[in-house]
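Enquirer: Sequence first, predicted coordinates after that:
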Amino acid sequence: MSTHFRPSRRQVLRNTALGFGSLALADLLHAADAGGAPKPHFEPKAKRVIFLFMKGGPSHLDTFEPKPLLDRDDGKPYPGPRPRVVFAKTGNLLKSPWKFKKYGQSGSPVSDLFPHVAGCVDDICFVHSLHGTNPAHGGAALKLHTGSDNFVRPSMGAWIAYGLGTANANLPAFVTVCPTLAHGGVNNWGSAFLPASCQGVPLGNASTPFEKAKVKYIENPALTRDAQRTQLDLLADLNREHLAQTGPDGALEGRLESFELAFRMQRAMPEAEDTSKETDKTRALYGLDDPVTAPFGRQCLLARRLAERGVRFVQVTHSDDKVQWDQHGNLRRDHAKNAREVDKPIAGLLKDLKARGLLKDTLVLWGGEFGRTPTVEGGGNDGRDHNPEGFTVWMAGGGVKPGFRYGATDDYGWHAAENKVHVHDLHATILALLGLDHERLTYRHAGRDFRLTDVHGTVVKDLFA
């Protein structure tokens, strides 16, 4: 059990009276109760996270990290060492088809793919030296989301929900908007052995039309709220008797709490999902007036609405059934398509959060499961292979340095070379910004203590404002 939990008197009494399992779970059941919410280990810089996941692996070399030597040596053999394990056969060096310019007072370079995000660089903290270990989508996505590429482990959002609870008892602590069902699928937003109430609540999935990205079965047309309340009370009575005989049962207790949360969500979630009362100006800011940007724009607008209503971790996935960001070929066409869909909505989200005073304590994280190689894939001249050895993510708000660039890949962009940041380090840093010590946020399971960073991770304090 996490060492930082101290149950309130109210929770102890509730646990004793109902027999509903462990004190750690009781903390989560009423995380929003006065005096009963889980407390951070130290003063947090951020209260919540919005994770913008670019499924498939956007190219750092074509978006946020220009490489002059790559431009100079276009078409020549790569002169450095290649990784021992590669995903596919690659050829000679391939320069970026897009031009880079420096923006803002910080002078941060951004390619022509992201003209709207370019206007926000003075609020962004770029990390150009992230690296992982797995060149396959499934393993790399799981590594980024859960800290492990070969075991089922709780996701980052689930750990944060476990550590901090929700600031709104009528909404989940963790919501995932249009998540992908491939390459790790539900494990990317699952709770594994953590309490079931920590898992992400999905709004649609990657193949769901954006206007239908809602929580399923949020309404019960067959029963009134009073009738549902009577059912739940009867269920609690029956299980009270059952647990008195059998003792704590985490799976059962998690299921009961999910029933209670679903009941409370019937009023709160439809209101949070309803964007119809947003002003025309706000809707245009997110690109809802353009069919190209409207799908991801609505996802970003939902993220802001959920975050301001107390959801701790909101994951927003840009993906589809065909293209994603995985350009082994058609790099020029499909990276441009993807960027057009997300550029304005992302910039709109940053500007909206800042205007509402939310950016200062909301950590926005952008990135994919890996980057792309500086070499061309196969024998063509319009694609790049997977590259977990060095790539870019960026953060904004939530206590990170604005207008800041940290780390770098090598001269051609294949390997993280300067101020290297492993995925475990990124997780440790995110938890620290939320006031959580990654070495203390643990959960006892199968005879040992587990944590998001396992036995690794170093907080990158140079990123702190």
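Expert: It's in. Numbering: from 1, shown residues only.

Enquirer: going forward, measure contacts and count neighbours with C-alpha atoms only.
Expert: OK.

Enquirer: element containing the residue nearest to the spatial centre of the chain?
Expert: For the chain, the residue nearest the mean C-alpha position is residue 51 (3.2 Å; Cα atoms, centre = their mean). If you go by DSSP states H and E, residue 51 is part of strand 48-54.

Enquirer: elements contacting that strand?
Expert: Secondary-structure packing of strand 48-54 (3 or more Cα pairs under 8 Å, 6 or more residues apart in numbering; DSSP states H and E): helix 294-308, strand 313-318, strand 362-367.

Enquirer: among these, which is nearest residue 447?
Expert: Closest approach to residue 447 among the helices and strands packed on strand 48-54 is made by strand 313-318 (28.5 Å; Cα to Cα).

Enquirer: can you give me the angle the closest one makes with helix 294-308?
Expert: Orientation of strand 313-318 against helix 294-308 (axes from the mean of the first three to the mean of the last three Cα atoms, to 10 degrees) gives an angle of 180 degrees.

Enquirer: Show me which residues of the following helix or strand past strand 313-318 are buried.
Expert: For strand 313-318, the following helix or strand on the C-terminal side (DSSP H and E) is helix 331-355. For helix 331-355, a neighbour-count test (16 or more other Cα atoms under 10 Å) marks 331-332, 334-354 as buried.

Enquirer: how about the strands of the stretch 351-465 of the chain, start to end?
Expert: Listed in chain order, the strands of the stretch 351-465 of the chain (DSSP state E, counting those that start in this stretch) span 362-367, 371-377, 384-387, 391-396, 404-406, 408-409, 416-418, 421-422, 443-445, 448-450.

Enquirer: I meant to write the stretch 1-150 of the chain there.
Expert: 48-54, 90-93, 100-103, 108-111, 124-131.

Enquirer: what about versus this one:
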Amino acid sequence: MNTSFPFNPMETRRGFFTRGGHLLGSAALTSLLGEAFLQQASASASVNHGAVPLGPHFAPKAKRVIYLHMVGGPSQMDLFDHKPEMQKWYDKDLPDSVRKGQRLTTMTSGQARFPIAPSKFRFEQAGQCGMWMNADLLPYLSKSADDMCFIRSMHTEAINHEPAIAAMQTGNQVTGRPCLGSWASYGLGSMNQNLPTFVVLVATPTNREQEQAISSRLWSSGFLPGEHAGVSFRSKGDPILFINNPPGVPDSVRRRTIDGLNALNSLNFQRMGDPETQTRIQQYEMAFRMQASVPELTDFASEPEHTFKMYGEAAKTPGSFANSVLMARRLAERGVRFVQVYHNNWDHHSNVSGRMPSQCKDVDQPCHALIEDLKQRGMFDDTLIIWGGEFGRTIYSQGGLSKENYGRDHHPRCFTMWMAGGGAKGGAIHGETDDFSYNIVKDPVHIRDFHATVLHLLGFHHDRFVFKHQGLDGKLTGVEEAHLVKALIS
């Protein structure tokens, strides 16, 4: 019997065809192509599959990332894209020459009118860069304007939340592909063997009027090895489910149990060769190590009182955005490579004037504090902070219009994001939109371009940072052309 292909009474049909489906064809092709083919195949087999970090292509500017995603799509003209000319257009219809027949969601496509709703908030120029920012709602963050790199010309094809968030996180509107955090984990690996490389925190907004559903599909490792998926931390109860031993089970028993499981999994790996079995072994070991590291991480008692003054009193409330951002800093300083924070309820189809103050109060002070905190700890220069949503909002009102109450529909044609630290060019203001904040008139930045730029800051050429999947070179930036935006890099 050929011992390299042993009899397995538990063999599945899928496993059999996976291991033997191309055997005859491969043998025939090898005999035709000869020794050169064998050497090339051997080299291809050495492609990294997650056990060892791939490593950067060049020296990175950023060692770690804290990504603050505002779920729902913040209104750019109410925060960063100042359009004073729109005050003259109050309640006038958006001109067809501006809309140009562009696709609308079904929430407003049937409206008889598209009445323009200028922002009711006061804007001021901030910092030496002179960036116009909402002075009413962002008083803290305005102080950091010269540390922030503003992109006012972001755009996407996705017009609804699920595909738009998927595109922003994974580079593709269809879920199931690796997200940015998983790519960072795959490429750079861990800086702390006792904590995950990629952690996800879901903050609870103060106002919960219209939240969007988010799920683990957004922090999936996709076709990358499972070890690169995000690990979600909870705000209540155990930070991670089943992190603690059951009552009456000491660490010594848990250690013997894991050793036994690992031995069985190793036998299974030798027999079946499934790389996800190796992932399972590594995750069991990580879970055991986290039993000691996570309690210390989540205990904020060691934080001095001035930290809470910096982030705001809400930082003491588990699950709040301020608490999540402070946790992100603690994770980053302990070597977690990528921290993803989601903050919901930015889907302002109605009551913009009522909900926007609450949303901004949640994020304004903590975001400014994070920048200052990282500076004080000497971490700002190599920690990249990203802030933004999945698309923007329309200048015209959804439904009725009054100065006290108006709504804004989804708008993928232009929106604003910002970065800070980690090699991003502080004080830069990139891109321009028209007077209606509806179309881009200068320096457009597609999501693919944004991803290519973030990967560059992490030390990777986006077109060479690949993973073999189903015979193709899978990339975060996909198959369409992406451009590095050098103007965003310091």
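Expert: That came in fine, so what should we check first? Note that the coordinates shown come from a computational prediction; the quantities given were computed from them, not determined experimentally.

Enquirer: sorry, back to before: just give me the match in the second structure for the residue nearest to the centre of the first structure.
Expert: Using TM-score structural alignment, the equivalent of residue 51 of the first structure in the second structure is residue 67.

Enquirer: pretty sure that match contacts residue 332?
Expert: No - Residue 67 of the second structure is beyond contact range of residue 332, at 11.5 Å (criterion: Cα atoms under 8 Å).

Enquirer: what would the strands of the stretch 1-150 of the first structure look like in CSV with distance to residue 441 of the first structure?
Expert: Conversion of the strands of the stretch 1-150 of the first structure to CSV gives the following (distance: least, Cα to Cα, whole Å):
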stretch, distance to residue 441 of the first structure
strand 48-54, 17
strand 90-93, 41
strand 100-103, 39
strand 108-111, 35
strand 124-131, 23
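
Enquirer: Could you say which one of the ones you listed comes nearest to residue 203 of the first structure?
Expert: For residue 203 of the first structure, the closest of the strands of the stretch 1-150 of the first structure is strand 48-54, at 14.6 Å, according to Cα to Cα.

Enquirer: what sits against whatever residue of the second structure lines up with residue 109 of the first structure?
Expert: Residue pairing (TM-score structural alignment): residue 109 of the first structure is matched to residue 132 of the second structure. By Cα atoms under 8 Å, 6 or more residues apart in numbering, the residues touching residue 132 of the second structure are 80-82, 123-126.

Enquirer: Please pick the buried ones from those.
Expert: Counted by 16+ other Cα under 10 Å, the contacts of residue 132 of the second structure give 80-82, 123, 126 as buried.

Enquirer: Out of these, which comes closest to residue 220 of the second structure?
Expert: Closest to residue 220 of the second structure, out of all of these and judged by Cα to Cα, is residue 80, at 31.1 Å.

Enquirer: counterpart of the closest one in the first structure?
Expert: Matched to the first structure by TM-score structural alignment, residue 80 of the second structure sits across from residue 64.

Enquirer: doesn't residue 392 make contact with its match?
Expert: Yes - look at residue 64 of the first structure against residue 392 with Cα under 8 Å: they come within range, at 7.3 Å.

Enquirer: And residue 390 of the first structure? What does it align with in the second structure?
Expert: By TM-score structural alignment, residue 390 of the first structure lines up with residue 414.

Enquirer: any idea how far residue 222 of the second structure is from that match?
Expert: 28 Å (Cα to Cα, to the nearest Å).

Enquirer: Neighbour count for these two, which is higher?
Expert: residue 414 (28 against 19; other Cα atoms under 10 Å).

Enquirer: Quick one: residues contacting the more buried one.
Expert: Here residue 414 of the second structure is in contact with 152-156, 391-392, 433, 437-440 (Cα under 8 Å, 6+ apart).

Enquirer: again, 7 Å this time
Expert: Going by Cα atoms under 7 Å, 6 or more residues apart in numbering, residue 414 of the second structure touches 153-155, 392, 438-440.

Enquirer: from the residues you listed, which is closest to residue 118 of the second structure?
Expert: Nearest member of the contacts of residue 414 of the second structure to residue 118 of the second structure, counting by Cα to Cα, is residue 438, at 12.7 Å.

Enquirer: Could you tell me how many residues sit around that closest one?
Expert: 22.

Enquirer: So what does it match up with in the first structure?
Expert: That one, residue 438 of the second structure, aligns with residue 414 by TM-score structural alignment.

Enquirer: how about the helices in the second structure?
Expert: Here the second structure has its helices, by DSSP state H, at 13-20, 23-33, 35-44, 96-99, 161-170, 180-188, 251-272, 275-298, 305-311, 321-333, 352-376, 447-457.

Enquirer: what's the mean distance for the fifth one versus the first structure?
Expert: Taken against the first structure, helix 161-170 of the second structure registers an average deviation of 0.6 Å after superposition, with mean Cα distance after the TM-score superposition for the first structure.

Enquirer: what span of the first structure lines up against that helix?
Expert: Using TM-score structural alignment, helix 161-170 of the second structure pairs with 137-146 in the first structure.

Enquirer: And for the longest one?
Expert: Residue correspondence for helix 352-376 of the second structure in the first structure, counting by TM-score structural alignment: residues 331-355.

Enquirer: Would you mind getting the average deviation of the matching stretch from the second structure?
Expert: Relative to the second structure, stretch 331-355 of the first structure is 0.9 Å off (mean Cα distance after the TM-score superposition for the first structure).

Enquirer: How far does that stretch sit from its chain's centre?
Expert: 16 Å (Cα atoms, centre = their mean, to the nearest Å).

Enquirer: got it, and stretch 307-324 of the second structure?
Expert: 21 Å.

Enquirer: And for stretch 96-105 of the second structure?
Expert: 29 Å.

Enquirer: Now it: buried residues?
Expert: Buried residues in stretch 96-105 of the second structure, counted by 16+ other Cα under 10 Å: residue 104.

Enquirer: Could you work out the end-to-end span of that stretch for me?
Expert: Across stretch 96-105 of the second structure, first to last residue, Cα to Cα, it's 16 Å.

Enquirer: what sits up against that stretch?
Expert: Contacts of stretch 96-105 of the second structure (Cα under 7 Å, 6+ apart): residue 159.
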